[in-house]
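Engineer: Would you be able to build a 3D model of this:
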Amino acid sequence: MPTALQSLFLGTNNIDRLYGLLIVAGLFAVTLACYAVGVFYVSGGLVFIPFYAAIVGMVGALWVGYRQHGLLFAWAVTYAALLGYMAYSSFFGLWGRPLAYRISSFLASDGLGFFGVQALILGAIAFSAGHVAQVGLKAVKRHAATTK
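Structural biologist: Below you'll find the predicted structure:
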């Protein structure tokens, strides 16, 4: 019997690891592609929280919370979307620089850490909203079934 903490972090509905990795990699690729082709855009100036990447990550984390797959998975989904933006800014935003410079820019610990903290905060908020929506929907269904 899993403890409450295990259920929170790992979820009560287990997801296949390969399927989970495909979801995370897919969100990374979709976010990167959307920025690369111009579906998402950078508003200019100093960007601390990339808006569209944060929205994609939070929608993914909301789904994870609703499906009860665990907070760790929600963080990974949000981080993948934010890393998609980071890959865009590193590889497409620094186009004139050598490839080694662009790779080192993408793998810089300050950027990875900064987006990691954003993923923790945004992912936890969206996961909580999804979890509350799922619990609320169950309560409404249970109430509707008892009043018939």
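Engineer: from here on, contacts and neighbour counts on C-alpha atoms
Structural biologist: Will do.
Engineer: Tell me which other helices or strands the lengthiest helix in the chain touches.
Structural biologist: Ranked by residue count and defined by DSSP state H, the top helix of the chain is helix 109-146. Here helix 109-146 is seen to pack against helix 51-67, helix 71-91 when contacts are counted using 3 or more Cα pairs under 8 Å, 6 or more residues apart in numbering; DSSP states H and E.
Engineer: who wins for proximity to Ser128 among these?
Structural biologist: Distance to Ser128, taken as Cα to Cα, is lowest for helix 51-67 among the helices and strands packed on helix 109-146, at 6.4 Å.
Engineer: Now do that closest one and helix 109-146, the angle between them.
Structural biologist: Inter-element angle recorded for helix 51-67 and helix 109-146: 40 degrees (by axes from the mean of the first three to the mean of the last three Cα atoms, to 10 degrees).
Engineer: who touches helix 51-67?
Structural biologist: With contact meaning Cα atoms under 8 Å, 6 or more residues apart in numbering, helix 51-67 is reached by 13, 27, 31, 40-41, 70-71, 73-75, 77-82, 84-85, 122-124, 126-134.
Engineer: State the distance from Gly70 to Phe91.
Structural biologist: 32 Å (Cα to Cα, to the nearest Å).
Engineer: one more, for comparison:
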Amino acid sequence: MVPPRPSARTLLLGPDRFQRRLDVLLAVTLGVLTAVAYAVGVFELGGGVVLVPFHAALVGLVAAAGVGYRRGGLVPAWLVAFTPHVGLSVTWAFLWLSTGRPLGDRLAFVFDPAGLTVAAVTAAVVAGFGYAWGRLFALAAARLRPEPNGNA
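Structural biologist: Have a look, this model is predicted:
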């Protein structure tokens, strides 16, 4: 059975308040875990100019696909794709910038409008692809699932 079409509010925010809170918790967790992964060397940045960090984008893509698969909202999908990029910025600001910089300079790096804009746009593209793939996979799984009365 194909699920009914969601309302615009449900499509943007998700089905219910509990799920939205879980999505925010997931986003914060992904941001922290991505920051730690970059800090300990599990994830690495390539050489040259890095506009789209591969590992942060991959984490966001998979998480956004998960949100799409369980029919969450587009905003939570964007959020789970955005926080890994912020996690990378936090790692960069607090571990990789030259030592001796004041806390204000490090926070200014994390909250730099240009950097946040690049991360937000990247997250929108990544989340859009991930969410679409997740929704398509959920739709295909729903169509292939046998009917409860035994009909295929």
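Engineer: Put one on top of the other, what's the TM-score?
Structural biologist: Put the two chains on top of each other and the TM-score (TM-score structural alignment, normalised by the length of the first structure) is 0.89; 146 aligned residues with a Cα RMSD of 2.0 Å.
Engineer: residues in the first structure matched by stretch 79-91 of the second structure, start to end?
Structural biologist: Counting by TM-score structural alignment, stretch 79-91 of the second structure falls onto residues 76-88 of the first structure.
Engineer: What's Gly11 of the first structure aligned with over in the second structure?
Structural biologist: That one, Gly11 of the first structure, aligns with Gly14 by TM-score structural alignment.
Engineer: residues contacting that match?
Structural biologist: So Gly14 of the second structure contacts 20, 71-74, 76 (Cα under 8 Å, 6+ apart).
Engineer: Which of those are retained in the first structure?
Structural biologist: Shared with the first structure under both residues aligned by TM-score structural alignment, their matches' Cα atoms under 8 Å, the contacts from the contacts of Gly14 of the second structure are 71-74.
Engineer: List buried residues within those.
Structural biologist: 71-74 (16 or more other Cα atoms under 10 Å).
Engineer: ok, the residues you listed vs Pro53 of the second structure, which is closest?
Structural biologist: Out of those, the member with the shortest distance to Pro53 of the second structure (by Cα to Cα) is Leu74, at 21.7 Å.
Engineer: What sits closest to that closest one if chain neighbours are left out?
Structural biologist: Leu12 (4.7 Å; Cα to Cα, 6 or more residues apart in numbering).
Engineer: ok, average deviation of the host helix or strand of Val24 of the first structure from the second structure?
Structural biologist: Secondary structure assignment for Val24 of the first structure, by DSSP states H and E: helix 17-37. Once superposed with the second structure, the aligned residues differ from helix 17-37 of the first structure by a mean of 1.1 Å; criterion: mean Cα distance after the TM-score superposition for the first structure.
Engineer: buried residues in that helix?
Structural biologist: 20, 23-36.
Engineer: just stretch 38-54 of the first structure next, same as before
Structural biologist: In stretch 38-54 of the first structure, counting by 16+ other Cα under 10 Å, buried: 40, 50-54.
Engineer: what does it correspond to over in the second structure?
Structural biologist: The aligned range for stretch 38-54 of the first structure is 41-57, by TM-score structural alignment.
Engineer: Can you get me the start-to-end distance on the matching stretch?
Structural biologist: Start-to-end, stretch 41-57 of the second structure (Cα to Cα) is 16 Å.
Engineer: Pull up the gap between the closest residue to Leu51 of the second structure other than its chain neighbours and Leu136 of the second structure, please.
Structural biologist: Computed as Cα to Cα, 6+ apart, the closest residue to Leu51 of the second structure that is not its neighbour in sequence is Val118, at 7.6 Å. Val118 of the second structure sits 27 Å away from Leu136 of the second structure, taking Cα to Cα as the criterion.
Engineer: residues in contact with Thr122 of the second structure?
Structural biologist: Thr122 of the second structure neighbours (Cα under 8 Å, 6+ apart): 52, 57, 82.
Engineer: before we move on, the earlier item: can you list contacts of the match of stretch 79-91 of the second structure?
Structural biologist: 23-25, 27-32, 35-36, 50, 53-54, 56-58, 60-61, 106, 111-112, 115-116, 118-120, 122-123.
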